[in-house]
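In: Here is my input; please provide its structure:
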Amino acid sequence: MALAANAEQTVEERIAALEAMVADLKAELAAEKADTDADIVRIETVATQAAPAATAPKTDGFLVGDTTLKFGGIVDLDVHATSLSDGAIASGSIARDFYIPGATPVGGDGTDFTDFTAESSRFFFSASKPAGEDTVQGYIELDFLGSAQGNELVSNSYSPRLRRAFVKYGNWLAGQEWSTFQNTSAIPESASFLILSDGMVFIRQPQIRYTKGNWMFALENPNTTTLNAGSRDENLIPDIVARYNFTGDYGNVSVAGIARQLRADFGTSEDETFGYGLSVSGKVKAGEKDDIRFNLVGGEGIGRYVGLAASRSTALDPNGKLEAIPSYGGLVAWRHPFGETARFNVGYSGLFVDNPNYLPANATTRSVQSAYGAVLWDVAPKMTVGLELLHGIRELESGADGSISRFTFSTKYAF
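Out: Model (predicted):
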């Protein structure tokens, strides 16, 4: 009996020991689970805290503190084969790099030449940061066209030039930017730096601009150009521009007006007159992929705003009075994509000037016109190869004219 009691006690002790071990194991597993759950909570919390950066829209640039920095530009090589019917263009002239209507020579023997240039390569840098409920942004852009420093003798070392430099805060812009009188979406696509500039509003200059909804208002840098008394810089009142933008599924159309004081001070005498202009421009869809780009402009004294200053704003009459010069023009270009990345562009542009009859007929431009065709295709992401043919004519008041024909091959890489 004693042996049976001892055996029963031993079994009970063993069962109790096993139960204690199981209890300890359960406690250990519970502790491990708690630690694991805590780790999961911590990981999920960290992931949740990081989620805004991971799931937020991709930033166009990179952050330094609360400032977004961005840089980019274009690496561009243009090869121009040019034929002039009359005269020549100096080797250092910017007109060798892209089409400038007023630089087409009239009179003299024709010339032919080929140029390689990378001067239209471009670089920009911008910085922006939150400022209350708005954003403040600074922007600066440079290229190398028109450099007076470089030459083609050894290194082709060209100095940079200022294209755009401005600060924006809320609805305000101050600095050098495209004129408010110009709608940049109307610029045709081309292999060369710029095409169809004859009847195009094209100018960048210092200004103060206010934008509210579809409306834009600006005070811009004034300058009075004359046909027979040089470029005058005695203006007191800035050029005043107002513009309204229409946008929709069809594209965009802008209507812009400009008012100008035209003034010259010759020391012993001074005079001023009034200039004005109206422009309608834009880019509208034509079918599923095609688009039409256009610009119609006219007025008196709009001079340097149109045709890359092919004409001037005023003339000084025999009595010493300034006379605003009427002119009108425009452009139209069609862009037709085909294949996967190619597109064909074709267009026409012209500017016509109503010059006073007291100006020398053999030295005053009556009209400039041009037409072009270009094929461009993207051979790699952001890399475009283009072929282009341009023909332009400049006519003087005397009836004499000269023409330019230019074939362009280009490669551009945007970064």
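
In: only C-alpha atoms for contact and neighbour calcs from this point on.
Out: Fine.

In: what does stretch 190-197 rub up against?
Out: With contact meaning Cα atoms under 8 Å, 6 or more residues apart in numbering, stretch 190-197 is reached by 78, 97-101, 120, 188-189, 306-308, 331, 345, 347-350, 370-372, 374-376, 385-388, 408-410.

In: Report the buried residues of it.
Out: Under the neighbour-count criterion of 16 or more other Cα atoms under 10 Å, stretch 190-197 has 190-193, 195-197 buried.

In: quick one more, to check against the first:
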Amino acid sequence: MKTSTLALITLGLFSSSSYAAFEFDLGEDNKLKFGGYLKADVRHVSGEVPYRPFWIATGATGEDSSQTNFTMRESRFNASYTHGKVMGFVEMDFYGSDGSEAVVNNYDPRLRHAFIKYDNWLVGQTWSTFMPLTAIPETLDFGGPHVGEAFIRQTQIRYTYGGFQFALENPETTGADNKNDAIPDIVGRYIHKADWGELGVAALVRQLDSDGIDKTTAAFNLYGKLLIGERDDFRFQVNVGESGRYVAPGLTTDIIPDGDNSVPEETTAYYAAYRHFWSESYRSTLFYGHAETDIQNRERQMWGVNLIKQLTPHLWTGIEIGNYEVSDADADSTYLQFSVKYAL
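Out: Okay, the predicted model is just below:
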């Protein structure tokens, strides 16, 4: 396989955490790494769903509008230090509080990841064990079809043994008082890797104790990345159960009012994405995601397609068009995005 092809595959999953690229050997099994990327986005949104820098499963709608924005906020930097079996990693981007676009266009940095790894243990903040990074599509809109994804970062304690992962994660109840969040969320995942790709299944168990509800809930995730031909791949994710804040961010909360009571509701969410390499320089991803809930009857869907050109092993540019729909409000918006990314 040619070096340029290897570079394309290496850079393929840019929506996950960008681990360090520049490595310095400090001797005595000590290493320091720096990495990240710079990403410039020009995004135009037109329709009844207001502008967002990337779509999540919120239901805000309004009068028909049209907005264009230029931003570098997705850019990020990370560093890791390895001392023997111990590794520490930290990463920040610029999706913190908004600055003023009128004059200096400043944006506050935001902590994304900060964790320690030792042998099979991970302690700190990173992507939830319930969230499968391998299956996230390659999109210009950050994260792509959030409406169908398990998508959450939080502090956790995780143990990995072969293809099995077990974790205790931060118990934050949304939609109610969280003063009784005493029992950590429990996540288990099994990952199977082969020459044809990767498949995985995960289970999430939580104890919700707030606003008159005291209930154990569960949710399940099935995902895959299947290799097709020499370079193409098909990625998918299916989520079912009382997942709350873990799936389709913005769609629902962990507890919702239901008459005189507060209850969790079930969410069904899924997406599918096919990535095709037209040549060693050009590739595209076509994707679709959908989510709905069983009590509030909320429904969201999103589709998109892009074309990416690899200019050098570290630099690409691309264009993407898609649509985000709040189906239960009969409202949608179309977006057009142009991006340039330089991976450090």
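
In: Just the ones in strands from the contacts of stretch 190-197 of the first structure, please.
Out: Taking DSSP state E, the ones among the contacts of stretch 190-197 of the first structure that sit in strands are 78, 331, 345, 347-350, 370-372, 374-376, 385-388, 408-410.

In: how far does stretch 165-184 of the first structure sit from the chain's center?
Out: From the chain centre to the centre of stretch 165-184 of the first structure is a distance of 12 Å (Cα atoms, centre = their mean, to the nearest Å).

In: Next: stretch 407-415 of the first structure.
Out: What separates the centre of stretch 407-415 of the first structure from the centre of its chain is 16 Å, taken as Cα atoms, centre = their mean.

In: To which residue of the first structure is residue 155 of the second structure aligned?
Out: Counting by TM-score structural alignment, residue 155 of the second structure lines up with residue 206 in the first structure.

In: Could you count how many residues lie near its match?
Out: With neighbours defined by other Cα atoms under 10 Å, the count for residue 206 of the first structure comes to 18.

In: Residue 117 of the first structure too?
Out: As a burial measure, residue 117 of the first structure scores 17 neighbours (other Cα under 10 Å).

In: likewise the one 3 residues further on?
Out: By other Cα under 10 Å, the residues close to residue 120 of the first structure number 22.

In: And for residue 54 of the second structure?
Out: Burial of residue 54 of the second structure is recorded as 14 neighbouring residues (other Cα under 10 Å).

In: And whatever residue of the first structure lines up with it, how far from residue 118 of the first structure?
Out: Matched to the first structure by TM-score structural alignment, residue 54 of the second structure sits across from residue 98. Taking Cα to Cα, to the nearest Å as the measure, residue 98 of the first structure and residue 118 of the first structure are separated by 12 Å.

In: now do residue 318 of the first structure
Out: The gap separating residue 318 of the first structure from residue 118 of the first structure is 46 Å, by Cα to Cα.

In: In space, what's closest to the equivalent of residue 277 of the second structure over in the first structure - neighbours in sequence excluded?
Out: Alignment note: residue 277 of the second structure maps to residue 337 in the first structure; criterion TM-score structural alignment. If you skip the residues right next to it in sequence, residue 337 of the first structure has residue 343 as its closest partner in space, 3.8 Å away by Cα to Cα, 6 or more residues apart in numbering.

In: Can you name the residues that contact the one you found?
Out: Residues touching residue 343 of the first structure, when contacts are defined by Cα under 8 Å, 6+ apart, comprise 335-337, 375-377.

In: That one - that's part of a helix, no?
Out: No. The assignment for residue 343 of the first structure (DSSP: H, G, I helix; E, B strand; the rest coil) gives strand, which keeps it out of a helix.

In: Show me the strands in the stretch 1-150 of the first structure, by range?
Out: Counting by DSSP state E, counting those that start in this stretch, residue ranges of the strands within the stretch 1-150 of the first structure are 62-64, 67-84, 111-117, 122-131, 134-143.

In: How about the stretch 101-250 of the second structure?
Out: With DSSP E, counting those that start in this stretch, the ranges of strands along the stretch 101-250 of the second structure come out as 110-118, 121-127, 153-161, 164-169, 185-194, 197-210, 213-228, 232-241.

In: Among those strands, which comes closest to residue 90 of the second structure?
Out: Proximity of the strands of the stretch 101-250 of the second structure to residue 90 of the second structure was assessed by Cα to Cα; the nearest stretch is strand 110-118, lying at 4.3 Å.

In: returning to what we had before: present the contacts of residue 343 of the first structure as a markdown table; the columns should include distance to residue 29 of the first structure.
Out: A markdown table is the format used below for the contacts of residue 343 of the first structure (distance: Cα to Cα, whole Å):
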| residue | distance to residue 29 of the first structure |
| --- | --- |
| 335 | 72 |
| 336 | 71 |
| 337 | 68 |
| 375 | 73 |
| 376 | 69 |
| 377 | 66 |
